[in-house]
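[1] Here is a sequence together with a model predicted from it:
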Amino acid sequence: MGQKNAIEKSWWKESVVYQIYPRSYQDSNRDGIGDLQGIIKRLPYLQWLGVDVIWLSPVYKSPNDDNGYDISDYRDIMTEFGTMEDFELLLKEAHNHDLKIMMDLVVNHSSDEHAWFVESRKSKDNPYRDYYIWREGKDGREPNNWGGSFGGSAWKYDDATDMYFLHTFSPKQPDLNWDNPVLRNEVFDMMSWWLDKGVDGFRMDVINMISKVPGLPDGNQEGRLYGDFTPYVMNGPHVHEYLKEMNQKVLSKYDVITVGEAPAVSVEEAKKYAGFDSGELNMVFEFEHMCVDEGKYGKWTKLPLDLVKLKEILTKWETGLDGLGWNSLYWNNHDQPRIVSRWGNDGEYHNKSAKMLGTCLHMLQGTPYIYQGEEIGMTNVDFTSINQFRDIECLNQYDDFVNKIGMDKEEAFARIKKSSRDNARTPMQWDSSVNGGFSEGTPWIEVNPNYTNINVEAQINDEDSILHFYKNLIKFRKNHEIVVYGSYDLLLADDPNVFAYKRTLGNQTLYVLCNFTEQSVDVEIPGYEEDKNQLVIHNDTEWTKGTLHPYEARVYLVN
């Protein structure tokens, strides 16, 4: 690839973002639900860790059909989380701790309890009717064959007006009609209201779904219970027009961080969303690397990791956006199972594999995102019953597997257990006290039983812990511009066991070697002779020239 023109420096390129799922972070009032005061209590910890930005999953008023991603009032706080005064104190205290706050913007859909929808469903000529997507049925059935993301049809019949409304997610999450300029201005006014309050940016939920193809044609139903809406909803005909309008009217007036969640986005499409000259967003969350282990049942089939394929995908994004746009880097979030259980080893090599995965991600070019608990190597939860799960998506999927497909209950449960979003949503493990120090009440979802061994308190005083390793990764990134702005080149592309790459900036080169297996593997880096004196990051107590031990990660800095 070689060195390209220097990339313009920006604070959000140099930042590390830490995602908080408020419901599961810290409970301050013993009701078993995390809250804003609990987050305030933990700000010194986040400052110590060295992160720069807190991404808050939704804290707006919500009936919680989808854990806050169904918003009933965009300008109020969920009662369980606290008050607007609590939020304003959080914002003030975060800034006092040199931490920025990035809100979760959920505007593809609202709650069906939002005042807009309450009005919209009253009559066909209501002023709010066109805030949502309403259609007549066809032959006594839904307007088209689309299936919702959480199972069932993407349409719900409303007898008040004898019509259907579109909900690409839960029936309690009706899609907003972005083709309506009045609706768009409502959203823009709301965004400005939060930015004027002092928030530092937005993570935008499924933002590439806001523009639908006119006519809403049937989707491919081959092998499916319902048709696939993806081609008609993802990256729709007016999405860039609407985001440019958002940027012009709102974002360009503030110095903020923006990242758009964009399922089914390509590198070429990402340049339109997040190119340096796009006039839209700073970066997008792509899903391609997160889908590399999917199979017959999509995310509910977790195949063995094909590392060559993973490297190919990440390299495509690294090289495709280099000098033109910016990558967001993540293994974990509130929608993904824990990475150490997925592509690492949460048993014998828990410590080493968690550190290796962190090294591999944080040395890439882009802005790294840490999901709460990732920094201590939190694992998937070992639930034994479907009744222990809380997530609407996995509960609906289990029902579909058993009652619509006829899958054996044990197989259905095994698929849910491995892939459920609840793996990421169990409470943060702070210490070995009751409920991991998360709550003195009964947690809304069970704490992972391994909290007695895997927790912040056990690791914060252990220099060899995963937590200290993450702290040092963040510090290294801040002290070495090559990690942020250096170009990227893949090494050993066809090696099925090792992810190796180099970063280059000026006369400096960074070599990154990560063994994704529990076997020792021999490596030879083209054009470089390993020198232990140049080893700057390492997750192993031993070093063998030319050989990587199980889950070993090494970073060499060559001047």
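    Right, received. Where do you want to start? Numbering: from 1, shown residues only.

[2] Could you use CA atoms for every contact and neighbour count after this?
    Will do.

[3] burial count for residue 287?
    Residues near residue 287, counting by other Cα atoms under 10 Å, number 15.

[4] also this one, for the comparison:
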Amino acid sequence: MEKRWWKESVVYQIYPRSFCDSNGDGIGDLNGITGKLDYLKELGIDVIWLSPVYKSPNDDNGYDISDYQAIMDEFGTMEDFDRMLATAHEKGIKIMMDLVVNHTSDEHKWFIESRKSTDNPYRDYYIWRPAKEDGSLPNNWGSCFSGPAWEYDKTTDMYFLHLFSKKQPDLNWDNPAVRQDVFDMMNWWLKKGVDGFRMDVISLISKEPGLPDKETGINGYATFNVSANGPHVHEYLQEMRQKALNNADTITVGECSGVTLEEAKKYARSDEKELNMVFQFEHMDVDSDEKAGKWTTRKMDLRNLKKILTRWQKGLQDIAWNSLYWENHDQPRSVSRFGNDSDEYREISAKMLATCIHMMQGTPYVYQGEELGMTNCPFNTLDNFRDLESINAFHELTEQGKMTEEDMMAAIGYKGRDNARTPMQWDDSAYAGFSTTNPWIMVNPNYTKINAKDQVNREDSVFKYYQKLIKLRHESELIVYGTYDLILDDDKDIYAYIRTLGDEKLIVYCNFSENTREVELPEEFVNKKVLISNYSDAKANQKITLRPYEAIVIQK
């Protein structure tokens, strides 16, 4: 297997709006990030994935871009960006930008021109269709943010496609001029010195010819994934590789909604003709259900999680490369979802989850605050939420009688994206040290107990544990490149697997439950080195008693 720096790296995602506010306006900014780079250096990460900082009217928190080559006023200036980039590079940290090119804002100059007339030079930059003969919408596709994926525009008496918000019209990637403008913009950022791109919903850029009707989902519309893995997506990404990505030594990861294992082998294959790796979402759907989709409070069955992650570990082995994650800006906090966020078990289970994912083959991604064991936020009214997806889903599903208000509040409180977007908890001062004023979204009230100031200085903290995990990965080719084999397949409490590289081996046990469980350690690992454990007195005995949420890694 070819060794590459991005395989050996650990990536840290920053959601700038919620990371650190340097100027007291309640909104995180670029100078706030620059001021915290020493903290990230201490943690040990190699790459920052920066969620969008481009100019945007903020309909979808910056994922609706009106100018790809300007900085959002709230975040600072291009000079602030350049200073942050230079400072990060001085500290040995690379910067991966968020590339959002399935759609733009409706305030982007391309769309402003496109909607003016049917013969405007920019008309074909977007996807326009007339109503059907019976006056109905062009097709039955739905938006990710509820409702139809079509918005009427009276200027030309036609509809434009938006798989997300109506203020996020989809670009027409079948137009070569669109592709060239995107590649030119990417080259502009690469010339500036950025180190790669995380590509937002990149699997959606190639739409099926004719835009046919599809099977409908729970809201009566065809899911927004109808255009996932379209007929030209690989062709367009190969063109991107040739015209932009090969101009620098980049790290690339594609957010691939609806991706299958077979498709991922094409996106992230080792010949590097497209992307380095993809984000797949199968394990993020492990606690969804058929009736309500993601909007449920049900807990996962660990056996299903093991099947999914093992299929991806084995399926991409020697062919492509995995990304490893529990959290990002679109997911609730993992310790509240897959662990136990009670006072008794929060830190123990946060460390267990970290062990489970960081010991697999692939590039680990840490989302801001995950390294502290930050939890879901107790949002108690709809007014506390800021996320368009959660608010729209609440109204749509309750008004259609598919969910009660009580059940829907519980569901968006458990699974809503705002859980990950509450301010980073820096210390126990007012507003968690994130700002000197009331932030744009509520601070989780547990910041007095869970904060970076406490954890950086406490040897048994979640932060220190992540620091150790990251250091182990930097020192061990076995952890980076070793093969993966699941054991105890049918166990409902324990996730266990073996990593192998040549004569080297390690075994990982992670107890996902409050149950105390005894396991028989394979002979070759008995009395061998305990590489890391979230209990200080863990031993490699022939019989191991796994305590609640215990994780132990033993190297042969």
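    It's in. Everything numeric in this text was worked out from a predicted model, so none of it was measured.

[5] okay, which residue is most central for structure 2?
    Geometric centre of structure 2, nearest residue: residue 328, 3.6 Å, by Cα atoms, centre = their mean.

[6] so where's the longest helix in structure 1?
    In structure 1, taking DSSP state H as the definition, the longest helix is helix 181-197.

[7] in structure 2, what residues pair with it?
    Helix 181-197 of structure 1 lines up with residues 176-192 of structure 2 when matched by TM-score structural alignment.

[8] how far is that stretch from where the chain is centred?
    Relative to its chain's centre, stretch 176-192 of structure 2 lies at 24 Å (Cα atoms, centre = their mean, to the nearest Å).

[9] cool, and stretch 99-106 of structure 2?
    The mean C-alpha position of stretch 99-106 of structure 2 is separated from the chain mean by 17 Å, Cα atoms, centre = their mean.

[10] Check stretch 4-23 of structure 2 too.
    In terms of Cα atoms, centre = their mean, the centre of stretch 4-23 of structure 2 is found 11 Å from the chain centre.

[11] which residues touch that stretch?
    With contact meaning Cα atoms under 8 Å, 6 or more residues apart in numbering, stretch 4-23 of structure 2 is reached by 27-33, 36, 45-53, 75, 251, 321, 328-329, 362-368, 421-424, 434-435, 470, 473-474, 480.

[12] what comes up buried for that stretch?
    Going by neighbour count (16 or more other Cα atoms under 10 Å), the buried part of stretch 4-23 of structure 2 is 6-23.

[13] Ends of that stretch, what's the gap?
    Length of stretch 4-23 of structure 2, first residue to last, Cα to Cα, to the nearest Å: 39 Å.

[14] Could you tell me where that stretch falls in structure 1?
    By TM-score structural alignment, stretch 4-23 of structure 2 lines up with residues 10-29 in structure 1.

[15] Would you mind giving the residues in structure 1 matched to stretch 358-365 of structure 2?
    Under the criterion TM-score structural alignment, stretch 358-365 of structure 2 matches residues 362-369.

[16] Give me the contact list for the host helix or strand of residue 495 of structure 2.
    Using DSSP states H and E, residue 495 of structure 2 falls within strand 494-501. Here strand 494-501 of structure 2 makes contact (Cα under 8 Å, 6+ apart) with 302, 306, 356, 360, 477-479, 481-489, 505-513.
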